[in-house]
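# generate a structure from the sequence data that follows.
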Amino acid sequence: MSISSQSASEQAYAAIRDSILSGERAPGAMLGEVGLAAELGVSRTPVRAALVRLQDEGWITVYPKRGALVRGLSEKDARELADTRFVLESAAVQRATPQCRTELADRLASELDLQRSALGADDLSRFIELTLAFHRSFVEVGGNQVMLELSDRLADRQRFLLFALGDSLLARCQTIIDEHEALVARLRDEETEGFVEALRSHVTGTVDSGLRGLHR
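From the prediction side, this is the model:
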C-alpha cells in the first residue's frame, strides 16, 4: 500500500469511526463502500480497509456485497464497560497517596466549572469530552501506566454510550455534575470508601441512562 493510500485509509477510518461514536451513524444503519467513498472523496480501496479495521474493533459487521452494519454496543457490552471502568477508577484512586488525591481534588474542582459552562451552552460534545477527561483523571492518579492504557482503550466505547443519550444526556447533565462534585468532595475529605460507593452509583446510573438512550 502506498503512503498516499495509507493516509486515505486513515482518514476514512477516522471519519467513519467518529460518525459512529457521535451517533451520526446509528446502530442498525447500513454503510456501503460506494456511498462512503463518494461522501469522503476517496476511492473504495481505503474505505474497504477502514471498514475491515472497524469490524476488527467491533463497531460494524461487514457483509460481502451487501455493505456494513453498524453494531454499536449491546446491553451486555455496556454493562461490562461500566464494571470495568468502575474497577479501574476505584482501584487507581485507592492506590494513590493521600497527597495525590488531594491535589487531584483541587484540579478537578476547577474542571467542574468547565462542565457547567458546557451545559450552559448546550454543548453536548464538549460536555462529553470533559466528562471523559474527568474520569480518566481517576485512573491517572494511581500511577499505573497499564491501567491507564486500558482506560484509554475503553474511552471510545464510553464516548459512544454518552452520545447515544442525545437530548436525554442534556437533561441529565446537571445530575452528572452534582455527582462529579460529590466525588471531588470525597476525594478532598479522604473518604475513600465513600468515594468508591459514590463512584459505583454514578457509573451505574450513567450506563442505565445510556441503555435507555440506546433502546429508545
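
# make it CA atoms for all contacts and neighbour counts henceforth
Noted.

# which residues does stretch 208-216 contact?
Counting by Cα atoms under 8 Å, 6 or more residues apart in numbering, stretch 208-216 makes contact with 75, 78, 161-162, 164-166, 168-169, all of which sit outside it.

# filter these down to the buried ones, ChimeraX style.
The buried residues among those can be selected in ChimeraX (16 or more other Cα atoms under 10 Å) with this line:
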select :78,161,162,164,165,166,169
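
# just the closest of the contacts of stretch 208-216 to Ala118, please.
Each of the contacts of stretch 208-216 was scored against Ala118 by Cα to Cα, and Leu169 proved nearest at 12.4 Å.

# what's near enough to touch that closest one?
124, 162-163, 209.

# wait, a helix at it?
Yes: note on Leu169: a helix contains this position according to DSSP: H, G, I helix; E, B strand; the rest coil.

# which parts of this protein are helices?
Chain-ordered helices for the chain, with DSSP state H as the definition, fall at 3-21, 33-40, 44-56, 75-95, 98-120, 124-140, 145-165, 167-188, 192-214.

# next up, for comparison:
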Amino acid sequence: MNTVTGSATERAYRHTKDAILDRRYAGGELISEGDIASAVGVSRTPVREALLRLESEGLVRLYPKRGALVVPVSPAEIADVVETRRLIETYTAERAARAGEQDRTDLAVRLTGRLEEMRAALDAGPDRPGFMAADRCFHREIVAASGNQILTGLYDSLRDRQLRMMEEGTRTVQRMERNVEEHAVILEAIRAGDPGAARTAVTAHLDTAAELLGVRR
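Here you go, the predicted structure:
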C-alpha cells in the first residue's frame, strides 16, 4: 500500500470508527461506501479497506453491493467486555503491585497524574469527555506497565467497545466522584506493593462499571 492510499484508508477508518463509537452511526444502521467516501473526501477503495479493518474488530458486518451494517451492541457483548476487563486488569494490577519498589514508585507517579486529571475534569463543569479520557489512561498505565503489548492492545479494543455501551446520563457527578475514590484505592494498593489489595480494589471498581452497563453479577 502506498503512502497516499494508506493515509486515505486511515482517515476513512478513523472517521467511521469514531462515528460508530460515539453513535453517530447507530447499531443496526446500514452505511454505504459512497456516503463514507463523500464525508471523508476519498475514493471508495480506501473506504473498503477501512471497513474490512472494522469488520475484523467486530464493529461492522459487510454485505457486498449493499454496504456495512453497524453491529448492534448485545447484552452478551457487554458481559464479555466486562469479564475480559476483569481478567486483564486484575492480573496486571497484581503484577504491578509485585514489581520492585522503583517500578512501583514510577507507576504511582504516572497514576497520580492521571488521577489529578480526573479530579480537574470533575471540577470543570464537569468535563465528561476529559474525565473519561483520564479514566481510560489511568487503567492503561497499569496494563502497559506489564510490558505485554498484546494485553495492552486488547485493553484498548475493549475500551473502544465500551464507549458505545454507555447510556446517556449514566455518568453523573456522584458516579464520577465514586470513580475517583475507587481509582485512589487502586493507586494506593499498587504503591504499597499489596497484590491482594490491588486485585480487590480493581474488582470492586469493575463491579461499578458492570452496574453502570447493566451487567448482572
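
# quick check: TM-score for this pair?
Here the superposed chains carry a TM-score of 0.83, computed using TM-score structural alignment, normalised by the length of structure 1; 209 aligned residues with a Cα RMSD of 2.4 Å.

# nearest to Ala68 of structure 1, out of the helices of structure 1?
If you check each of those against Ala68 of structure 1 by Cα to Cα, helix 44-56 wins as the nearest, at 7.5 Å.

# would you mark the buried spots in the closest one?
The neighbour-count criterion (16+ other Cα under 10 Å) identifies 44, 46-55 as the buried residues of helix 44-56 of structure 1.

# structure 2: matching residues for that helix?
Residue correspondence for helix 44-56 of structure 1 in structure 2, counting by TM-score structural alignment: residues 44-56.

# from the chain's centroid, how far away is that stretch?
Distance of stretch 44-56 of structure 2 from its chain centroid, counting by Cα atoms, centre = their mean, to the nearest Å, is 21 Å.

# comparing it with structure 1, how large is the average distance?
With the two structures superposed, stretch 44-56 of structure 2 lies on average 1.5 Å from its match in structure 1, counting by mean Cα distance after the TM-score superposition for structure 1.

# returning to what we had before: for the helices of structure 1, give me JSON lines that also has distance to Ala68 of structure 1.
Converted to JSON lines, the helices of structure 1 look like this (distance: least, Cα to Cα, whole Å):
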{"stretch": "helix 3-21", "distance to Ala68 of structure 1": "11"}
{"stretch": "helix 33-40", "distance to Ala68 of structure 1": "8"}
{"stretch": "helix 44-56", "distance to Ala68 of structure 1": "7"}
{"stretch": "helix 75-95", "distance to Ala68 of structure 1": "20"}
{"stretch": "helix 98-120", "distance to Ala68 of structure 1": "34"}
{"stretch": "helix 124-140", "distance to Ala68 of structure 1": "26"}
{"stretch": "helix 145-165", "distance to Ala68 of structure 1": "18"}
{"stretch": "helix 167-188", "distance to Ala68 of structure 1": "27"}
{"stretch": "helix 192-214", "distance to Ala68 of structure 1": "19"}
